[in-house]
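Student: would you be able to build a 3D model of this:
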Amino acid sequence: MKTRLLIALPLLTGLAACNFSSEDKGAQPAADEPTAAQSPRVEDSMTKMEADNQAQRFARLALDCVNKQYPNKISHVLNGPNDVQSPQQLHPAFFGCYDWHSSVHGHWLLARLWGQDKLGAMGPDAEAALERSLTAENIQAEAKYLMGEGRNSFERPYGMAWFLQLYAELEEIAARGGPKGEKAAQLVQNLKPLESVILNKLKDWLPKLAYPIREGTHNQTAFAFSLMLDYAQEHGDAGLAKMVKDKAIEFYGDDENCPIGYEPSGEDFLSPCLEEADLMRRVLPRDKYRVWLTAFLPGIPSDGSTDWLEVGEVRDPTDGKLVHLDGLNLSRAWALRGIASALPPGDTRRAALLATANKHAEAGLKNVSGKNYSGGHWLASFATYLTTGRGIRDGATDVEKTGSITPVDKAPAAMPSGKLAPAAKGKAQ
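Tutor: A predicted model of the protein is given here:
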């Protein structure tokens, strides 16, 4: 018998939020009605100059740290005295920005904004930083490190998934051609040895993973699966896409009543509930996703209100753990927009999703600065992922735009029973 976890959520309007008829299942946006991605956002009120200045500010934070070796937090297995080395000796490509994964997504930030021509006079600096770090020699050393004894779980899944995003970003730039495309193509070629190692490790790990990881930090599977799936579909790796989709359906396909009232945990930078919902809109066709979302987050308001999800509060931005909540506000914003992008215009939940996304985006973006390195070494990457819409393809779900590699209606008829544990222990809001 299916067990449901029922959590009382104050201020939520329950199943009345759904309010859709059979006629609009899978409906496309009307020609005169904006998609979720086109709806007014915090960034939309900015002029192009202001937006470019914002992008350049984010890029400056990345440029200031991708070659900054100290302070540094390494996650390093010592197999002998020869393994006692500096961060740059261990990781000649990704030694900066305090830790390996932050360095990887700092390089992704530079690639993203450089490829989109948002950096103006800073463009050559970003290009030079990418070419300096991502040499064939440096990447070979990174690949050799990951293949070392006792390192199977190194940066798995978060850092590995961000590396795949970096690879996919450079591939997209290369596909556009031109001088930047030629440079990006060479960087892609340099990255291939590490891509191969990471793919082999992930494809070996996924079948062995028996349970989802529902925490709000690096080990969370939902966000990593989203990055991995986006890479797989953009890169054309049908095998990885099928593995991730099958695992997502196994882990999350029957989930109900996610305890969002328990969020956030004190050190979260990812929402367990919202990142799962943002993943599943990549996996399920629109009509099935709407039904799944109704069961999973039944209390999304239908009146456009935002008080159902409080913005995360950072009381000490110098504390490396507490400042995670600035990142939570940014990641919640992109997840909420992603969820809305999978709902048709007539769905009454969209207004609340988008308004709440804007509220979180505004709170998160104002705190992206280099004032404190505890946040300055990574928050700009989250801000760039949000403001450039990296996880949303032109406002359409991945299924709608590219077709589902593993359609849900071809999945096994009997899905595992939902075993939804609380996303984070704490006092319910």
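Student: only C-alpha atoms from now on, for both contacts and neighbour counts.
Tutor: Fine.
Student: just how off-centre is the helix or strand encompassing E171 within its chain?
Tutor: Secondary-structure assignment from DSSP states H and E places E171 in helix 158-176. Mean C-alpha position of helix 158-176 versus that of the full chain (C-alpha atoms, centre = their mean, to the nearest Å) differs by 13 Å.
Student: another sequence for comparison is provided below:
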Amino acid sequence: MELTADIARNFAAIALGHVARPYPYKDDHVFTGAEDLRLPQDAHPVFFGSYDWHSCVHGWWTLLTLRRLYPDMPEAAPITALAQETFTEAKLAVELAYLDRPSSRGFERPYGWAWLLYLHHEAERHEDREWGARLEPLARAFAARLQDYLAILTYPITVGTHFNTAFALILARRWAVARDPALVTLLDDWAERSFGQRSDYAGWEPGGDEFLSPVLTAALLMAEVRPHLAFASWFERLVLENGWLARECRPVFVSDRSDGKIAHLDGLNLSRAWCLRAIAGALGGAEHHQDLYRLAALHLDAAMPHVAGDYMGEHWLASFALLALLPEP
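Tutor: So this is what the prediction gives:
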């Protein structure tokens, strides 16, 4: 379960092959009239590749993360050149202006919002470039939207797809820690109200098109919100005492990787690996943490051979594999 230079180069090559690939593209757009007819790259000159907007965002997160970790790899130069061409003030202004449309209120909520914040979090680490400063207005706009959204979101959305609330809050919180203490407080309070009293998980997981675990994303969020001992006892009550983790949490089977929804299940294996590994780290020397590492490795091993292949998975899976392999947030 280590990110190596060879894996990094492979992931970089995959992402370079799709972040600027315009077609096929699945548009998340509400047409209010004939005047809205346009090509995706006209509305989204930065994030028009990778099949859809959010996958392009986290494809760029993948590329920038790998550039930082492996600055001397051959792929670092084309990443830099493409990012310079892409992250311009003019192009990002178009992305920001798109949010002003009244029908864009729910655009990419909350999955794309969170990934954009995480991309900005990464871009600011590249001090030799202005990418972070250029992305900041867009990040701030989505952070404000997230704050407004949580004010009206009475209940967490606990599905295993893009609408999952806990996953979005994990990435958003990591962005906010160094930039918006008030948002961190809001996210922590919201997480405690939504998940703090949960126990004895018995959900019907996995669903047939999930790429996130409803329970493990909630657990990872709480691991980042709560102190060690408070989290450990909560996690024990959630999935350990009732045997759910040992009985149900096993790598899932993917029957058809050319089907975009079924291919989500490779992502479930990867995102479970990410959650399990991070939760194990939060538990430290607790009784179960080595079991969690072993379970994470099983999930990672099941999915890694399938990160590349059919475009239905290839346009996004490397990002989740990288999450699972990273040594730190």
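Student: and the TM-score between them?
Tutor: The TM-score (TM-score structural alignment, normalised by the length of the second structure) is 0.96; 329 aligned residues with a C-alpha RMSD of 1.7 Å.
Student: contacts for the helix holding E171 of the first structure?
Tutor: Surrounding helix 158-176 of the first structure, the residues in contact under the criterion C-alpha atoms under 8 Å, 6 or more residues apart in numbering are 100-102, 104-105, 107-108, 111-112, 115, 180-185, 187-188, 191, 195, 198, 218-220, 224-225, 227-228, 230-231, 234-235.
Student: what's the helix or strand following it packed up against?
Tutor: On the C-terminal side of helix 158-176 of the first structure, the closest following helix or strand by DSSP H and E is helix 178-205. Using 3 or more C-alpha pairs under 8 Å, 6 or more residues apart in numbering; DSSP states H and E as the contact criterion, the elements in contact with helix 178-205 of the first structure are helix 136-146, helix 158-176.
Student: in the next helix or strand after helix 178-205 of the first structure, which residues are buried?
Tutor: With elements assigned by DSSP H and E, the helix or strand that comes after helix 178-205 of the first structure is helix 221-235. When neighbours are counted by 16 or more other C-alpha atoms under 10 Å, the buried residues of helix 221-235 of the first structure are found to be 221-235.
Student: okay, angle between helix 221-235 of the first structure and helix 158-176 too, please.
Tutor: Helix 221-235 of the first structure and helix 158-176 meet at an angle of 20 degrees, taking axes from the mean of the first three to the mean of the last three C-alpha atoms, to 10 degrees as the criterion.
Student: how many residues are close by the counterpart of M222 of the second structure in the first structure?
Tutor: Structural correspondence for M222 of the second structure with respect to the first structure (TM-score structural alignment): M280. By other C-alpha atoms under 10 Å, the residues close to M280 of the first structure number 25.
Student: now swap in the one 3 residues further on and tell me
Tutor: Around V283 of the first structure sit 29 other residues, with neighbours defined as other C-alpha under 10 Å.
Student: please apply the same query to Q197 of the second structure.
Tutor: Taking other C-alpha under 10 Å as the neighbour definition, Q197 of the second structure ends up with a count of 10.
Student: the match of M222 of the second structure is in contact with A248, isn't it?
Tutor: Yes. Taking C-alpha atoms under 8 Å as the definition, M280 of the first structure is a contact partner of A248 at 7.4 Å.
Student: what about E195 of the first structure, distance to M160 of the first structure?
Tutor: 9 Å (C-alpha to C-alpha, to the nearest Å).
Student: the more surrounded of the two?
Tutor: Comparing E195 of the first structure with M160 by other C-alpha under 10 Å, the one with more neighbours is M160, at 26 against 19.
Student: aligned partner of that one in the second structure?
Tutor: Across the alignment, which pairs residues by TM-score structural alignment, M160 of the first structure is matched by W113 of the second structure.
Student: cool, and L206 of the first structure?
Tutor: Across the alignment, which pairs residues by TM-score structural alignment, L206 of the first structure is matched by L150 of the second structure.
Student: please consider this matter closed, and thank you.
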